[in-house]
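Novice: The sequence and its predicted three-dimensional model are supplied below.
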Amino acid sequence: MTAVDEVEVVVAHSERATLRVGDVFVKVDGNPGRLDVEVEAMALAPVPTPEVLWRKPNVLAIAKVPGQALGRLGTPSTASAGAWAAAGAAVRRLHEAPLPPWVGPGLDDMVAELDTECEWLVANGVLPAELVRRNREVAAAALRPWKPAFTHGDLQTMHFFVSGDELNGVIDWSEAAQGDALLDLAVMTLGQEDRLDDLLAGYGTDVDVAVIRGWWSVRSLTASRWLIEHGFDPDTPGCEFDVLRARMRD
């Protein structure tokens, strides 16, 4: 085995952890079903994905994808317009691919979760009631029936790796399922709203931007409690709370 200088903890919380050992990423998950989904989804997806090196119960090892992340929440993306367009074109291919066998959360479940999290944010004084009310109003545009598509489920910009204008690979497929294509686009542009046009240049402009804005609100409202309870700060500049505040200016 090739010696390495260190083991880097990429992310770690009570549900899962990802470690980097040289050019190998090792994912440890308390729910092995998520790793099963990840492996199968990468095999089905018509876009570049990491090489699976080995798989054992609760553990998955994948090869490093070359290049730089398309962006990171809380920091303006420095990737080129061409890279964003390439990512958009790849996501369009994914959304038009045959459906995977797993179904993501349904509309009724998502509405119930959203209402629960809105109540918690207000009851615990985490956010002003008017801010939550306004974003719940914006969120309504996203909460409509959708045609199921093959979705990644967690298309953060840090899950895309690019070199110049080229897409090298998309990582972290454990949430892949049948879902709403516009939710994927919303997650990609969360906190990167100024890059939406670049993304749509590759994806196509036949989308309802009001629905994407609605998903920005849904995603930020429903993720906040989990982030707080797992040691992350949604009030970091450019992150979820700033996304919610921006809706007051729409």
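Specialist: Great, that's in hand. Because the structure is predicted, anything quoted here is derived from the model rather than measured. Numbers count the residues shown, from 1 in each chain.
Novice: can we go C-alpha only for contacts and neighbour counts from here?
Specialist: Will do.
Novice: what comes up buried for stretch 211-226?
Specialist: For stretch 211-226, burial by neighbour count (16 or more other Cα atoms under 10 Å) applies to 211-222, 224-225.
Novice: what residue is smack in the middle of the protein?
Specialist: For the chain, residue 154 is the residue whose C-alpha lies nearest the centre (Cα atoms, centre = their mean; 2.6 Å).
Novice: What separation is there between it and residue 4?
Specialist: 30 Å (Cα to Cα, to the nearest Å).
Novice: Now residue 213: which helix or strand?
Specialist: Secondary structure assignment for residue 213, by DSSP states H and E: helix 209-229.
Novice: Mind giving me the packing neighbours of that helix?
Specialist: Using 3 or more Cα pairs under 8 Å, 6 or more residues apart in numbering; DSSP states H and E as the contact criterion, the elements in contact with helix 209-229 are helix 107-123, helix 129-139, helix 181-189, helix 240-246.
Novice: Could you single out the most deeply buried of these?
Specialist: Mean neighbours per residue, mean count of other Cα atoms under 10 Å, is largest over those for helix 181-189, with a mean of 24.
Novice: what angle separates the helix or strand just after it from helix 209-229?
Specialist: Per DSSP H and E, helix 181-189 leads on to helix 196-203 as the next helix or strand towards the C-terminus. Counting by axes from the mean of the first three to the mean of the last three Cα atoms, to 10 degrees, helix 196-203 lies at 110 degrees to helix 209-229.
Novice: dropping in the other structure now:
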Amino acid sequence: MDEVEVVVAHSERATLRVGDVFLKVDADQARIDVEIEAMGLAPVPTPEVLWRKPPVLAISAVPGTALGRLGEPSTASPAAWAAAGAAIRELHEAPLPPWPGRDLGELTANLDGECEWLVTNGVLPPDLVKRNRQVAEAALRPWTPVFTHGDLQLTHVFVDGDEITGVVDWSEAGQGDALYDLATLTLGHEEHLDDVVAGYGTDVDLDVIRAWWSLRSLLAIRWLVEHGFDPSAPGCEVDVLRSRL
């Protein structure tokens, strides 16, 4: 019998691996709906949907290994990072998904609320929060929406050698800012930004990508703490914020 591996588990959802099958348990069926539809629309390799029986979605494993992990050096080649950039460009050039993305006004309000929480509760020094809120401002501008993955952490991109073999976890997909995907992929791995941009193949505003690093980190810390993760681990979100000083 195959061993059951707990990939991730918290109060919102859990993912288990049994052999070559991933079982995603999620009480939010709208999130699963988005994931299934997005995988069907995306022009990049994605897992195969095997079956669905709410609240469980079964998908196939994709070959290869993750591009890396936040807080750890990536062993993937520069060519693999460039291939990830090329795959993102292909996604961004695809027709928009039919559901809307994040609202700029709501995003700004959420950011201000999280900054206030971080300072009021003594989670981060006020000057660190203030500086990163200033940096984040560059991302808070109108953008032309594209088909975005929405949570393109490097653990969600799988490679075999220099080739992309699959992109997983599409529950946050929607219409969004192209630079947000590029920023999410390179969060904590600034040394690979040039490779990703080279693969992406078009000029991008690096200041906006850096702004998204600050913005995403500020927004994530409370959620991570409340769900049992450590954003202050070496190389993770708090270190990303400190690097902006």
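Specialist: Yep, that arrived. Keep in mind that this is a model prediction, so the values were computed, not measured.
Novice: rewinding a little: thought residue 186 was touching the residue nearest to the centre of the first structure, still the case?
Specialist: No. Using Cα atoms under 8 Å, residue 154 of the first structure is not in contact with residue 186, being 9.9 Å away.
Novice: What residue in the second structure is paired with residue 161 of the first structure?
Specialist: Aligned by TM-score structural alignment, residue 161 of the first structure pairs with residue 158 of the second structure.
Novice: Provide the secondary structure category for that match.
Specialist: Classification of residue 158 of the second structure by DSSP: H, G, I helix; E, B strand; the rest coil places it in strand.
Novice: Which residue, other than its chain neighbours, is closest to it?
Specialist: residue 66 (4.3 Å; Cα to Cα, 6 or more residues apart in numbering).
Novice: Enumerate every residue touching that neighbour.
Specialist: Neighbouring residues of residue 66 of the second structure by Cα atoms under 8 Å, 6 or more residues apart in numbering: 154-159.
Novice: same question, residue 163 of the second structure
Specialist: With contact taken as Cα under 8 Å, 6+ apart, residue 163 of the second structure is in contact with 80, 83.
Novice: Distance check, it against residue 104 of the second structure.
Specialist: Counting by Cα to Cα, the gap from residue 163 of the second structure to residue 104 of the second structure is 34 Å.
Novice: cool, residue 67 of the second structure as well?
Specialist: For residue 67 of the second structure, the distance to residue 104 of the second structure - Cα to Cα - is 30 Å.
Novice: One more: residue 95 of the second structure?
Specialist: From residue 95 of the second structure over to residue 104 of the second structure the distance is 21 Å, taken as Cα to Cα.
Novice: same check, this time on residue 170 of the second structure
Specialist: Separation of residue 170 of the second structure from residue 104 of the second structure (Cα to Cα): 21 Å.
Novice: cool, and residue 29 of the second structure?
Specialist: Distance, residue 29 of the second structure to residue 104 of the second structure, using Cα to Cα: 25 Å.
Novice: and if you look at residue 127 of the second structure?
Specialist: Per Cα to Cα, residue 127 of the second structure is found 25 Å from residue 104 of the second structure.
Novice: and what of residue 238 of the second structure?
Specialist: Residue 238 of the second structure sits 24 Å away from residue 104 of the second structure, going by Cα to Cα.
Novice: Please apply the same query to residue 147 of the second structure.
Specialist: Between residue 147 of the second structure and residue 104 of the second structure the computed distance is 16 Å (Cα to Cα).
Novice: Also residue 39 of the second structure?
Specialist: Using Cα to Cα, one gets 25 Å for the distance from residue 39 of the second structure to residue 104 of the second structure.
Novice: same check, this time on residue 171 of the second structure
Specialist: With distances taken as Cα to Cα, residue 171 of the second structure is found 20 Å from residue 104 of the second structure.
Novice: Wait, the match of residue 161 of the first structure touches residue 62, no?
Specialist: Yes. When contacts are counted by Cα under 8 Å, residue 158 of the second structure is listed as touching residue 62 (7.4 Å).
Novice: which residues are in contact with both of the two?
Specialist: 165-166.
Novice: Neighbour count: those two, which is higher?
Specialist: Using other Cα atoms under 10 Å as the criterion, residue 158 of the second structure and residue 62 rank with residue 158 on top: 25 against 21.
Novice: what residues are up against the more buried one?
Specialist: 62-67, 164-167.
Novice: now those residues: which count as buried?
Specialist: The neighbour-count criterion (16+ other Cα under 10 Å) marks 62, 65-67, 164-167 among these as buried.
Novice: hmm, which two among those residues are most spread apart?
Specialist: With distances taken as Cα to Cα, the most widely separated pair in those is 62 and 67, at 12.7 Å.
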